[in-house]
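Trainee: Sequence isn't available, so here's the structure alone:
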């Protein structure tokens, strides 16, 4: 941990004091020459064939509370989600950590999803539905969503357990598109974006008002308006 801390501090020092490599139409980045002294290993070990005595090698690690309830699971293939005592299929495998409440229901987690190209995900949950979620997609899009809490619906045919996936609107979405365009959208109760803050391709800040069909009905962009005069 101390060695890792030194590497991170060194990297932070380089990134905050360096003169960035100047490349036309390219993102700002440190040069290879600046990164070279920070490289520890170009081919680090990423898998273990046989366990050794210096670390724990396992497919799954469970952390329990004083009552024996699993409160955290770390796994290369996280278990399917448990909601109010019933386990449901997961849409795709996620390697990472899952958090549970004192009843054993999944309440969040983070990891990498086994989808084409790979995806990094993080979520914190309402009792039976995602509450907030981060997603870093293979195409470079980064999305953060905040969902309204759904009503808690119980089903007698499921022993009066909570029903997962009750539809609820996403009320706030923050996104940086794969092309770098940022936007913050505020949605109505029908999950329709009605107000959006964004930056135009020309670099002007803008506020867009949308109708129920998703059409922009008014745009406020004072700087852009001034530039057109």
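Mentor: Done, it's in. What you are looking at is a predicted structure, and each value in this text was computed from that prediction instead of being measured. Numbering: from 1, shown residues only.

Trainee: switch to C-alpha atoms for all contacts and neighbour counts from now on
Mentor: OK.

Trainee: Could you point out the longest helix of the protein?
Mentor: Counting residues, the longest helix found in the chain (DSSP state H) is helix 2-17.

Trainee: in that one, what's buried?
Mentor: 7, 11, 14 (16 or more other Cα atoms under 10 Å).

Trainee: chain center to that helix, what's the gap?
Mentor: Centre-to-centre, helix 2-17 and its host chain are 25 Å apart (Cα atoms, centre = their mean, to the nearest Å).

Trainee: List of residues touching the very next helix or strand once past that helix?
Mentor: Later in the chain than helix 2-17, the nearest helix or strand by DSSP states H and E is helix 32-35. For helix 32-35, the surrounding residues in contact (Cα atoms under 8 Å, 6 or more residues apart in numbering) are residue 14.

Trainee: List the buried residues for helix 32-35?
Mentor: Buried-residue list, helix 32-35, by 16+ other Cα under 10 Å: residue 34.

Trainee: Which strands and helices lie in contact with the helix or strand following it?
Mentor: Next along the chain after helix 32-35, taking DSSP H and E as the criterion, comes strand 60-64. Using 3 or more Cα pairs under 8 Å, 6 or more residues apart in numbering; DSSP states H and E as the contact test, the elements touching strand 60-64 are strand 70-75.

Trainee: could you say what helices and strands the strand it packs on packs with?
Mentor: Strand 70-75 packs on strand 60-64, strand 94-100, going by 3+ Cα pairs under 8 Å, 6+ apart.

Trainee: which residues make contact with the helix or strand following it from outside it?
Mentor: Where DSSP H and E defines the elements, the next helix or strand beyond strand 70-75 is strand 82-83. Strand 82-83 is touched from outside by 88, 104, 105, 106, 127, 128, 162, 164, with contacts defined as Cα under 8 Å, 6+ apart.

Trainee: can you pick the most crowded of these?
Mentor: Counting neighbours by other Cα atoms under 10 Å, the top entry in the contacts of strand 82-83 is residue 106, with 28 neighbours.

Trainee: Quick check: that one touching residue 90?
Mentor: No: contact between residue 106 and residue 90 fails when scored by Cα atoms under 8 Å: they sit 11.9 Å apart.

Trainee: Now the common contact residues for the two.
Mentor: Residues touching both residue 106 and residue 90 (Cα under 8 Å, 6+ apart) are residue 81.

Trainee: quick revisit: between the contacts of strand 82-83, which is nearest residue 96?
Mentor: residue 106 (13.4 Å; Cα to Cα).

Trainee: Now do the contacts for the closest one.
Mentor: By Cα under 8 Å, 6+ apart, the contact set of residue 106 is 81, 82, 83, 98, 99, 100, 125, 127.

Trainee: among the residues you listed, who's most crowded?
Mentor: Neighbour counts for these, by other Cα under 10 Å, peak at residue 98, which reaches 26 neighbours.

Trainee: another one to put next to it:
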């Protein structure tokens, strides 16, 4: 059989062109997403291409500790399942957690969505908390110390017996809170808007009690009512 060189070259060029086109289209298309009907899993980590952790979804037993810039410290108290958010440097900055069960014959339940300061604790939280007949739900705005928390030191200190010295050391490690505002339902079944100063002292409260009685209280710097306005029609 006589081989025609021009035809062979043409065929080679055609095959090469088709191969390059296939490779180019395949590269642009990217990997095909996997599809599942059901996934049973205890933990999912969402990461950036460089490995930075951005979000974790986990069961209670697989929830991570406190992660700061990629380094993990055991959490002193997080017995919930949920979702934890991480910022661009891989530091925890909020989350959605939930739990609930019968304890000592009483129902308990918690759901909370919160957002943190940089390397600090939550400054905004939306929560519903129930323990037997004690129930509270609302939105809280908090101030936190300007310095970051030394989480490793706090994790070590909270395992020590309670004492004034231990509590002072925990505060020195950057733990602190001053609630500035709360809007919600309190344990006494009232609806409340409470505003506080930079030291966390309540200075103004608008309240409608469970019986419908409404009040506006102005408080001094010792949280004593200095002036009160009530619904005069009652």
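Mentor: Yep, it's here. Note that the structure is predicted; figures quoted are calculated from it, not measured.

Trainee: What about the contacts of strand 82-83 of the first structure, which are in strands?
Mentor: 106, 162 (DSSP state E).

Trainee: Would you convert the contacts of strand 82-83 of the first structure into TSV that also reports distance to residue 56 of the first structure?
Mentor: Converted to TSV, the contacts of strand 82-83 of the first structure look like this (distance: Cα to Cα, whole Å):
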residue	distance to residue 56 of the first structure
88	29
104	25
105	26
106	25
127	32
128	33
162	36
164	35
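
Trainee: Let me know the closest of the contacts of strand 82-83 of the first structure to residue 187 of the first structure.
Mentor: Nearest to residue 187 of the first structure among the contacts of strand 82-83 of the first structure: residue 128, at 21.1 Å, using Cα to Cα.

Trainee: mind checking how far the nearest residue to the closest one once chain neighbours are set aside is from residue 130 of the first structure?
Mentor: Of all residues not flanking residue 128 of the first structure in the chain, residue 164 sits nearest, at 4.8 Å (Cα to Cα, 6 or more residues apart in numbering). Relative to residue 130 of the first structure, residue 164 of the first structure is positioned 10 Å away (Cα to Cα, to the nearest Å).

Trainee: for residue 216 of the first structure, same thing?
Mentor: As defined by Cα to Cα, residue 216 of the first structure lies at a distance of 29 Å from residue 130 of the first structure.

Trainee: Please identify which of those two sits among more neighbours.
Mentor: Ranked by neighbour count (other Cα under 10 Å), residue 216 of the first structure and residue 130 place residue 130 first, with 22 against 14.

Trainee: Spatially nearest residue to the counterpart of residue 134 of the first structure in the second structure, not counting backbone neighbours?
Mentor: When the second structure is aligned by TM-score structural alignment, the residue opposite residue 134 of the first structure is residue 126. Excluding the flanking residues, the one nearest residue 126 of the second structure by Cα to Cα, 6+ apart is residue 139, at 4.6 Å.

Trainee: Quick one: classify the one you found as helix, strand or coil.
Mentor: strand (DSSP: H, G, I helix; E, B strand; the rest coil).

Trainee: list the contacts for the aligned partner of it in the first structure?
Mentor: Superposed on the first structure with TM-score structural alignment, residue 139 of the second structure falls opposite residue 144. Residue 144 of the first structure makes contact with 132, 133, 134, 135, 173, 174, 175, according to Cα under 8 Å, 6+ apart.

Trainee: try 6 Å this time
Mentor: Residue 144 of the first structure makes contact with 133, 134, 173, 174, according to Cα atoms under 6 Å, 6 or more residues apart in numbering.

Trainee: what about the second one, helix or strand, and which?
Mentor: For residue 134 of the first structure, the element it lies in under DSSP H and E is strand 129-136.

Trainee: Just give the closest residue to the spatially most central residue of the second structure, not the sequence neighbours.
Mentor: Nearest to the geometric centre of the second structure sits residue 95, at 1.7 Å (Cα atoms, centre = their mean). Using Cα to Cα, 6+ apart and skipping residues adjacent in sequence, the residue nearest residue 95 of the second structure is residue 84, 4.2 Å away.

Trainee: corresponding residue for residue 185 of the first structure in the second structure?
Mentor: Applying TM-score structural alignment, one finds that residue 185 of the first structure aligns to residue 194 in the second structure.

Trainee: tell me the secondary structure for its match?
Mentor: Here residue 194 of the second structure is strand, with the state taken from three-state DSSP.

Trainee: What is the burial count for it?
Mentor: Neighbour tally, residue 194 of the second structure, other Cα under 10 Å: 20.

Trainee: That one against residue 205, yeah?
Mentor: Yes: shown here, residue 194 of the second structure and residue 205 form a contact pair, counting by Cα atoms under 6 Å, at 4.4 Å.

Trainee: Check the gap between residue 137 of the first structure and residue 196 of the first structure for me.
Mentor: Distance from residue 137 of the first structure to residue 196 of the first structure, by Cα to Cα: 21 Å.

Trainee: quick one, what contacts the match of residue 134 of the first structure?
Mentor: Residue 126 of the second structure sits next to 112, 113, 138, 139 when contact means Cα under 6 Å, 6+ apart.

Trainee: one more time with 7 Å
Mentor: Neighbouring residues of residue 126 of the second structure by Cα atoms under 7 Å, 6 or more residues apart in numbering: 112, 113, 114, 138, 139, 140.

Trainee: Please apply the same query to residue 230 of the second structure.
Mentor: Residue 230 of the second structure touches 214, 215, 216, counting by Cα under 7 Å, 6+ apart.

Trainee: Please produce JSON lines containing these, extended by distance to residue 148 of the second structure, neighbour count and secondary structure.
Mentor: JSON lines is the format used below for the contacts of residue 230 of the second structure (distance: Cα to Cα, whole Å; neighbours: other Cα atoms under 10 Å; DSSP: H, G, I helix; E, B strand; the rest coil):
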{"residue": "214", "distance to residue 148 of the second structure": "41", "neighbour count": "19", "secondary structure": "strand"}
{"residue": "215", "distance to residue 148 of the second structure": "39", "neighbour count": "17", "secondary structure": "strand"}
{"residue": "216", "distance to residue 148 of the second structure": "37", "neighbour count": "19", "secondary structure": "strand"}
